[in-house]
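In: just coords:
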């Protein structure tokens, strides 16, 4: 009898334990309806998906961290106790502006209540195109244009800022995981990053010197994945026209309250044009930890080995003959770039108090750079270090809502730069050799005051210091070493901004900001050996007003601005083909930027779950207001290299079985290619598409297969023209119609 009673009790206890369940219910934040198909991941348990009501039941015996994801919603995680029932409201990826949070001017707020022209590029937007670069996704945003003169040769224009960038990225400040990714000399090697090194991005358009120092173009902040929520192995493979091959191997491993992740990417292509092959290998190792609830620590190592050929620009006759040909001399002289870069970063966040916090990030960087060109052969070895720290004080005066943000940034760079003659792709006799030292630093302060529940004011300013030394050790021309130094007096850059909150989902913003951009060493020290110390820093003032809001299914972001720039730096080419720089008086830049997006259909239970549209319009009406050189007056001419009108239309369709379709249309107006406005790049239309299928099976496996076509209309256009080019060599022909495809496989272990 005792045995029978004990057996019954044991069975009852076991049955009660087996029936003791925890549950999660996933609801759409906007509609309140249940979300089926949410993937729920629990360590050491099989994965599950929510049912048609958005419910999932879990058998857990202790406080457990659970992560969840859905293709149409933001991913996340939650702590769940035994026998606990919890409802989670998920934010759609296509969400209203009131739900999009951005860092912006170091102030984490909903985008709708940010004072400034800010665009955000989310992870899913990066992966709706060919995955060989970030170019296509960024070019869907108003006011932003990335050009590609050859595979891996990028140029970024934010509101016309590429005017002084014949190649490379200048006059735009770039950050990666809170560290200054822009070198101390003002240039940015954006091409060393693979798409997988970026998860989300924010772009501030126009001067942001009150927080980010020198630069008139704007700021781009990249962020890679910072949290490891599960043990995961992934493998990607992509192919495409012109010999494109790309594969990636990645692994994430949880360790205590943090984790480690590593990835390796190798991308190759033969290129559309002759002598335009590219080979890039990128390795990233990241370690994240949370020592306690007040601290987080992140360290990363990034190594990039990049090798790409430069086909060079063509004139109109050469384009007509064969747009795939390289510029004469490029092949024989092996015009190309080899670059090996190693970054080491450390970031620490500390919450001293619920109202006080600090984030500090430091980095070390070494670069080996080799650039045989038609006219010379350049070698550089660079070392730099720097960091950024920010203190935040929230509501420090009790009930009076004032936030103070204060901090500083410092960068130091040293480069051994040598220029040789080029004899059939080999370095010949040395022409000149310089030791280059660049130092940039600034302090910043910002006050945010909520005068009322609807009116927010931001006042910020920074104090900037810059210096560079050019110590010429060898000069084969003059045969006498020389030392040149240039310091820029401390410059204060202010910004005043106001936001009026119409309601939770709409607001009006206005701002006045100043910009300061000294010439880079690459602009002062040119390839033919001259040193132009007379080149002045650009100074500008930007006036801006905008509206962001939601009307039913519609999200509207509209900004109008006027930017007055003095001592504008422009580029030109001498009769030897060397790019030189000069100040061009002043420019007037008036513009309108608009983005409208909306989901015309959304039903998680139907076969077609979502249909959404987005439109982005850019109207840049820029002109030289005061510009005379060589006895010619260009005042009143359109600004070189800037299209007055650009329109982008996007259509995304997603289905319950996992099929999806992305369609993209881009119209670019004609672009003046010289200051005289006598040569133009014709207007063009680009249409692209991507069709794919993604699914999860067995609770542990993720799979996706996709294919797409770019330039469906087979347009003839140039993406990255040479401005004010000698001998009419303006054009860098872009590929015609081309295809791509790939597959991805992921496994949770």
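Out: Here it is on my side, so go on. Remember, predicted model here, so these are calculated numbers, not experimental data. Numbering: from 1, shown residues only.
In: Please count neighbours and contacts with C-alpha atoms only from this point.
Out: OK.
In: Please look at residue 238 and residue 742 and confirm they touch.
Out: Yes: counting by C-alpha atoms under 8 Å, residue 742 is a contact partner of residue 238 at 4.0 Å.
In: Which helix or strand lies directly C-terminal to the longest helix along the chain?
Out: Using DSSP state H to define each element, the chain has its longest helix at helix 2-19. Sequence order places strand 22-28 as the next helix or strand after helix 2-19, per DSSP states H and E.
In: Run the chain-centre distance for that next one.
Out: 34 Å (C-alpha atoms, centre = their mean, to the nearest Å).
In: cool, and stretch 274-287?
Out: 17 Å.
In: Quick one: neighbours of residue 612, just the number.
Out: Residues lying near residue 612 (other C-alpha atoms under 10 Å) number 18.
In: Which strand or helix spans it?
Out: Taking DSSP H and E as the definition, one finds residue 612 inside strand 608-626.
In: adding another structure so you can compare the two:
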């Protein structure tokens, strides 16, 4: 916290917690976050745009398979379910990362203190275990830059601690398109050891042709308190996705004719992905004394991927082609060390932290001819390496009851190496080296207008390197694109957080992001994407979140975002002139989530809620040749909990897109064949049952 609460405020906080306790999906006014300062503090006192989604909201949002189920509750972040498990979700914070045709760019993902984003800035949301998650935090704005390369924002996921009494939990979810998820969890406390072990088995036939998928996911967290000063947390995660088809995007004509179809080449070349990933991490925390603490982390992982692209056979046979099937064998590891100390300063104190992060990854990339789904001749053989070093410091100064300030600095260096082993006549040695470095400062100030209102303003610099995947292809088809530059950005933000009454909270933020050398899609075809640097871009927007408990039975939540993302100067991409003022493709210009929930006293444990989701438009390419239409959807959910002795049961029923509206869920930016559109499903149903037994 930035200032010490009065006795009256402590009484108010307790009353609010009592009023909001037990409300499924509610965001309490006293939610705890760590993203802004790397230390626990209430989100109301954090000097930045940061919100958290709790376990009850995660459980009420659906089968707990995709982040897209629940993240529309948070302003400033867009998570689009592409109905394509081969390409993962499209996740964007304030427009950063919207270019990504697969995986996560522009956002740092962290799970239980262990990065889920690689050193080059690419992350995977599919490996996050939602059934065992206790809360998800989203940090936007300048302070996110202190997390390093590609930190347009930070998403942190925290696995729940085991309950005091050991518990076994079984869950089953079912839904449209033969969606099935089975889960088994064991959790509890045994002496000084706290444990959570969760396993899920998921499958779906998919809404579109060639979009079926299967997943098995195991997540474990073991926390051992060696003594009052020292604790260790071991995190293990195993993910296996042996099947995921890729239906590809559709042209507008194809979407209008049959949105559930797949492009012919999708089935002809058996486009899709098989992927597995195993990771192990250890976090150690030690209190040196009453005012200082030291934490360290070490982790390592391995990822295997087989990806079948839908490139026409004729285009795969040229001397410089990398083929139409990709095999990756990736290993990665990292360490981090952080020191924090509280220092008295004047009327207040300074929370000082400093740390270093060292991360490495290496991958062996092979390319083969995709002969109608059958592996053909070798076309690419190379090793890629990325190493990243970051040193940072941050100071949070509680000056007095009325003012606080934050300042930070991070120095980053990211180095790429590519060693080409496939050298043939007409295919030269494409080995190369490139490195990027940046020093990014952040500074901010907060004005505390009493106990109920905080005003803050922040400014900071950031940078984003291309990922190893983004430098994989050049426009002429030969070798890695080592000419890509890193994007440099300046982030400014002003915001207000206020408690309108004892049971209402309002957060509003205004921001501006100016970027030069923005990394954009030059062309995308058949699953292969080529990138280039644009000139300057700008993003401005407003974000609003409002939560209220109107009566003991009624509550509401609203999350509103607007985003004006445009190219700020004219540039040329792939021989096409892109005019200044054009919208950046793949960026949604506005979004709204609204929820009204009812918990009748006459039916203890029962909840009913109506959700309204408004999605703005997205342009499909740099020249803004087409765009998606805005859409407003309505969802209904019912939930019921019962406790019978040592047994606890929870059931839910959801109907999404009640009006069965046809709309486009996401776009593939700059798709060469004009297959920009990824349709969203019509009316969908889902239900689930969880049975828990406490010993």
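Out: Cool, the structure landed. In this text, all values refer to a predicted model and were calculated from it rather than measured experimentally.
In: Please list all residues in contact with the aligned residue in structure 2 for residue 217 of structure 1.
Out: Alignment note: residue 217 of structure 1 maps to residue 152 in structure 2; criterion TM-score structural alignment. Neighbouring residues of residue 152 of structure 2 by C-alpha atoms under 8 Å, 6 or more residues apart in numbering: 93, 94, 96, 97, 106, 107, 108, 140, 141, 144, 145, 462.
In: now with 6 Å?
Out: Going by C-alpha atoms under 6 Å, 6 or more residues apart in numbering, residue 152 of structure 2 touches 96, 106, 107.
In: ok, it to residue 24 of structure 2 distance?
Out: 30 Å (C-alpha to C-alpha, to the nearest Å).
In: And residue 183 of structure 2, by the same measure?
Out: 20 Å.
In: got it, and residue 154 of structure 2?
Out: On the measure of C-alpha to C-alpha, residue 154 of structure 2 and residue 24 of structure 2 end up 25 Å apart.
In: ditto for residue 298 of structure 2
Out: 35 Å.
In: between these two, who's got more neighbours?
Out: A direct count of neighbours by other C-alpha under 10 Å for residue 298 of structure 2 and residue 24 places residue 24 higher, at 24 against 20.
In: contacting residues around the more buried one?
Out: With contact set as C-alpha under 6 Å, 6+ apart, residue 24 of structure 2 has these partners: residue 56.
In: before we move on, what SS does it have?
Out: Of the three states, residue 24 of structure 2 takes coil according to DSSP: H, G, I helix; E, B strand; the rest coil.
In: Can you tell me, leaving aside adjacent residues, what's nearest to the aligned residue in structure 1 for residue 639 of structure 2?
Out: Counting by TM-score structural alignment, residue 639 of structure 2 lines up with residue 692 in structure 1. Of all residues not flanking residue 692 of structure 1 in the chain, residue 706 sits nearest, at 3.9 Å (C-alpha to C-alpha, 6 or more residues apart in numbering).
In: What's the match for that neighbour in structure 2?
Out: Match for residue 706 of structure 1 (TM-score structural alignment): residue 652.
In: Ok, residue 612 of structure 1 next?
Out: Superposed on structure 2 with TM-score structural alignment, residue 612 of structure 1 falls opposite residue 555.
In: Could you do residue 301 of structure 1 as well?
Out: By TM-score structural alignment, residue 301 of structure 1 lines up with residue 236.
In: Would you tell me what the next helix or strand after the strand or helix carrying the residue nearest to residue 692 of structure 1 is?
Out: In this assignment (DSSP H and E), residue 706 of structure 1 forms part of strand 701-710. Per DSSP H and E, the first helix or strand lying C-terminal to strand 701-710 of structure 1 is strand 738-748.
In: residues in structure 2 aligned with that following strand?
Out: The aligned range for strand 738-748 of structure 1 is 684-694, by TM-score structural alignment.
In: sorry, back to before: now the match of residue 612 of structure 1: how far from residue 657 of structure 2?
Out: 22 Å.
In: try residue 99 of structure 2
Out: From residue 99 of structure 2 to residue 657 of structure 2 the distance is 26 Å (C-alpha to C-alpha).
In: Could you check which of those two has the larger neighbour count?
Out: residue 99 (25 against 21).
In: Thank you, goodbye.
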